[in-house]
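> dropping a prediction and its sequence here:
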Amino acid sequence: MDSFQEPIHYQNPQLCIKVWKFTHSGNEHFGYQPWHYHKEIEFILVLEGVHEMHTPTAAYKLHPGDVMVIGSSQLHKSRVHPGKHVTYIVLHVDLEPYFDPAMMHYTRHFMEIMNPLDDLNYLFSKYPHVQEEVGAILLHIHEEVMHKKKGYEIAVSMHIKHLLLVLLRNDDLLLLSAHEYVDADFLRPVMAYVENNLGEKIEMAEVSRLAGMSYVYFSKYFKKKMGLSFTEFVNRKRILKAKRMLVTDNKSITSIAAAVGMENMAHFYELFKRFNHCTPKQFKENMKVKERK
């Protein structure tokens, strides 16, 4: 399977976003993109035509005015139909710089600790007014970045916050419910250390040192603030990386398990099945079937 990690080149590094309008006539190329992923959250707004998007668990046919969101580092691909015209806006944004003190009660959910933001796509099909409001925000962000009027950085920041607020206030499934307040100075070095060391043995003693806490206090603090133990958080990150590698790397399952720091294959299989409701082999085969469709 062709796949890759897509580099996102920000138009403004301070804003950590890229927003662009794409137009396909259907004549220059057609078919599926390879599976790909990126750290940034992706929002899509279709302006003309029909745009087809796929994730490992769902397929979307987006018509004019339709919006969808793809979570951080989630595999996805699009399809361009031959002879079909389509125009759409794509916003890539790293949310981390927007986690200021006003956001910290909600950081756990926007960081996708438990579930990818893909789960919020129910909002756009259930509530047309949410889709319309988010679509308008995406248009405003695109206009501000394209024209770069004085103060556009402030405007874009406000629109990003508005976008998150719309999702938060309309989420009646409470996927984005408030949790414990989390200090960003505590969170950022811990998250970065875990992300950069998933292939290694992660010692909580080292992480607690980075957080400036004792081992015991860190363990209790993390679980209280994040809603899950530090060990479970690391395991979820390892399995998410393993899922991407099953698609992006032509390696054996044993090699992939080792690459995400899990030498015990029985434990790896148990965790993978718990989080994905299938074995690694079944996941890989399912992705191959999706690739052929």
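Yep, that arrived.
> for the rest of this, base every contact and every neighbour count on C-alpha atoms.
OK.
> Met245 - nearest residue in space that isn't next to it in sequence?
Residue nearest to Met245 in three dimensions, not counting chain neighbours: Ile256, with 6.8 Å by Cα to Cα, 6 or more residues apart in numbering.
> same check, this time on Asp100
Taking Cα to Cα, 6+ apart, and ignoring the residues beside it in sequence, Asp100 has Ala184 as its nearest neighbour in space, at 7.7 Å.
> give the burial count for the one you found, as a bare number.
16 (other Cα atoms under 10 Å).
> is it in contact with Ala102, as I believe?
No. Because the distance of 11.1 Å does not satisfy Cα atoms under 8 Å, Ala184 is recorded as not touching Ala102.
> where do the strands sit along this protein?
For the chain, applying DSSP state E gives strands covering 3-5, 17-24, 31-32, 35-37, 41-48, 51-54, 59-62, 67-70, 77-80, 86-93.
> packing partners of the fourth one?
Identification of packing neighbours for strand 35-37 by 3 or more Cα pairs under 8 Å, 6 or more residues apart in numbering; DSSP states H and E yields strand 3-5.
> which other residues reach stretch 93-107?
Taking contacts as Cα atoms under 8 Å, 6 or more residues apart in numbering, the residues outside stretch 93-107 that touch it are 15-18, 39-42, 110-111, 157, 161, 176-184.
> of those residues, buried ones?
Applying a neighbour-count criterion of 16 or more other Cα atoms under 10 Å, the buried members of the contacts of stretch 93-107 are 15-18, 39-42, 110-111, 176, 179, 181-182, 184.
> list the contacts of Lys224.
Per Cα under 8 Å, 6+ apart, neighbours of Lys224: Glu180.
> how close does it sit to Lys61?
Lys224 sits 40 Å away from Lys61 when distances are taken as Cα to Cα, to the nearest Å.
> thinking again about what came up before, would TSV of the strands of the chain with distance to Phe233 be doable?
Compiled in TSV, the strands of the chain are given as follows (distance: least, Cα to Cα, whole Å):
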stretch	distance to Phe233
strand 3-5	22
strand 17-24	27
strand 31-32	33
strand 35-37	20
strand 41-48	20
strand 51-54	26
strand 59-62	28
strand 67-70	20
strand 77-80	27
strand 86-93	23
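> ok, second structure coming up, stack it against the first:
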Amino acid sequence: MELYKEPIVYHDPLLRIQIRSFYTAAICQHGWHFHPELEIIAVRSGTMEIHTPDEVYHLRAGDVLILGSCHPHLDLRKQNQVVDYVVIQFELEAFLDSNMLPFLYLFQESLLPLVKLNSLFRDNPELREQFYATVIELQREHEQRQRGYEMAINYLVKKSLFLLLRHDNEGKLDHNRSMNYAKLKLVFDYVEAHLSDKITVEQACLLVNFSYTYFLKYFKQTLGMTFTDYVIHRRIKYAERLLLTEDLSIAQIAEQVGLPNLSHFYKLFRRVHHCSPKSFKDAILARANETVHGKSV
């Protein structure tokens, strides 16, 4: 099986999400492919098949499907049959905020491949209908891009995760499994309070009374990302806020978010946003200006 890594292109620096509509009679769109982003498919009309290494999913109008990070899959349609469907691909970490931390690890696949959640749609028509409606609303918000659509998309992504959690009658997402949020909250608070300073694994270990090795393993299993990646994520989020709210140079911002090496700061920022901090700021301010003047983006 030859695998193709599908490139995911984000057109909005603040929204790490790609939303596309397909109206096609092509038998196969990509061949076997994968990508690190989560994927959600919603079929509006017609029928199609999604093949994974373990299962074949037969989708028709009103059906939805979830594919986890880097999960190989193949999309097939019948010859000469048009299918209308929506594909959403996004980075879960981009929608991370503090009130999601107790549940984030459930969707990181350290405990359960997300593709296993598709049985919830099969067994619960109410969930399938609500989830489908949420995906279609996401696509509509992204297409129309009315004022505040970024907030709507952020909300709807979180709503889709909430629906899975709320309607999990099979216990697949048992939030009591292995999650000691109260203990890790000490670490989260430590990171937030020291984003301008040096943050060490050793200090985090002292806060929770874990050994160095056990802490790193526990943190990765719990949140689905390494402690280092989490700290970088929070520093870049802080940098985003400073870029848009403070009149500071890039060097000053890098210093304030604890990344005084400017080339290293640029490298990490580009890794997240695929653009420079200045390009990020310019794009956001330009869009804000167009919104104020009632122009379409």
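Cool, got the structure. Bear in mind the structure is a predicted one, so any value in this text is a computation, not a measurement.
> what's the TM-score here?
Structural agreement between the overlaid chains, expressed as a TM-score with TM-score structural alignment, normalised by the length of structure 1, amounts to 0.64; 206 aligned residues with a Cα RMSD of 2.7 Å.
> what is the neighbour count of the closest residue to Asp2 of structure 1 other than its chain neighbours?
If you skip the residues right next to it in sequence, Asp2 of structure 1 has Pro34 as its closest partner in space, 5.2 Å away by Cα to Cα, 6+ apart. The number of residues packed around Pro34 of structure 1, counting by other Cα under 10 Å, is 17.
> ok, the one 10 residues further on next?
Ile44 of structure 1: 24 surrounding residues under other Cα under 10 Å.
> can you tell me the closest non-neighbouring residue to the counterpart of it in structure 2?
Ile44 of structure 1 maps onto Ile41 in structure 2, with residues paired by TM-score structural alignment. Nearest non-adjacent residue to Ile41 of structure 2, counting by Cα to Cα, 6+ apart: Val87, 4.7 Å away.
> from Leu38 of structure 2, how far out is the one you found?
Using Cα to Cα, one gets 10 Å for the distance from Val87 of structure 2 to Leu38 of structure 2.
> tell me, what's touching those two both at once?
Here Val87 of structure 2 and Leu38 have no joint contacts, going by Cα under 8 Å, 6+ apart.
> re the thing from before, separation between the residue nearest to Ile41 of structure 2 and Ala254 of structure 2?
Counting by Cα to Cα, the separation of Val87 of structure 2 from Ala254 of structure 2 is 36 Å.
> who's more crowded, those two?
More neighbours surround Ala254 than the other of Val87 of structure 2 and Ala254, with 25 against 19 (other Cα under 10 Å).
> list the buried residues in the one helix or strand the more buried one maps to.
Ala254 of structure 2 is located in helix 250-256, with elements delineated by DSSP states H and E. Buried positions in helix 250-256 of structure 2, judged by neighbour count with 16+ other Cα under 10 Å: 250, 253-256.
> just to revisit the earlier point, I'd guessed the residue nearest to Ile41 of structure 2 sits against Arg44; true?
No. The pair formed by Val87 of structure 2 and Arg44 falls short of the contact definition of Cα under 8 Å, at 11.0 Å.
> Ile41 is in contact with Ser72 of structure 1, correct?
Yes. At 4.9 Å, Ser72 of structure 1 counts as touching Ile41 under the criterion of Cα under 8 Å.
> structure 2: which residue goes with the residue nearest to Met245 of structure 1?
Residue pairing (TM-score structural alignment): Ile256 of structure 1 is not matched to any residue of structure 2.
> gap between Ile256 of structure 1 and Gln5 of structure 1?
From Ile256 of structure 1 over to Gln5 of structure 1 (counting by Cα to Cα), the distance is 16 Å.
> those two - which one has more neighbours?
The neighbour count for Ile256 of structure 1 versus Gln5, taken as other Cα under 10 Å, is higher for Ile256 (24 against 14).
> got a list of what the aligned partner of Asp66 of structure 1 in structure 2 touches?
Under the alignment by TM-score structural alignment, Asp66 of structure 1 pairs with Asp63 in structure 2. In this structure, Asp63 of structure 2 makes contact with 42-44, 128, 132, judged by Cα under 8 Å, 6+ apart.
> would you turn the residues you listed into JSON lines with distance to Leu163 of structure 2 and neighbour count?
Putting those into JSON lines (distance: Cα to Cα, whole Å; neighbours: other Cα atoms under 10 Å) gives the following:
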{"residue": "Ala42", "distance to Leu163 of structure 2": "15", "neighbour count": "25"}
{"residue": "Val43", "distance to Leu163 of structure 2": "18", "neighbour count": "24"}
{"residue": "Arg44", "distance to Leu163 of structure 2": "20", "neighbour count": "21"}
{"residue": "Arg128", "distance to Leu163 of structure 2": "9", "neighbour count": "22"}
{"residue": "Tyr132", "distance to Leu163 of structure 2": "11", "neighbour count": "24"}
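> next, give me the two most distant ones among these.
Largest separation among the contacts of Asp63 of structure 2 by Cα to Cα: Arg44 and Arg128, giving 13.0 Å.
> now do the shared contacts for those two.
Common contacts of Arg44 of structure 2 and Arg128, defined by Cα under 8 Å, 6+ apart, comprise 62-63.
> and the helices in the stretch 101-250 of structure 2, which stretches?
Secondary structure of the stretch 101-250 of structure 2 (DSSP state H, counting those that start in this stretch): helices at 101-104, 118-123, 125-144, 149-166, 181-193, 201-208, 212-223, 227-245, 250-256.
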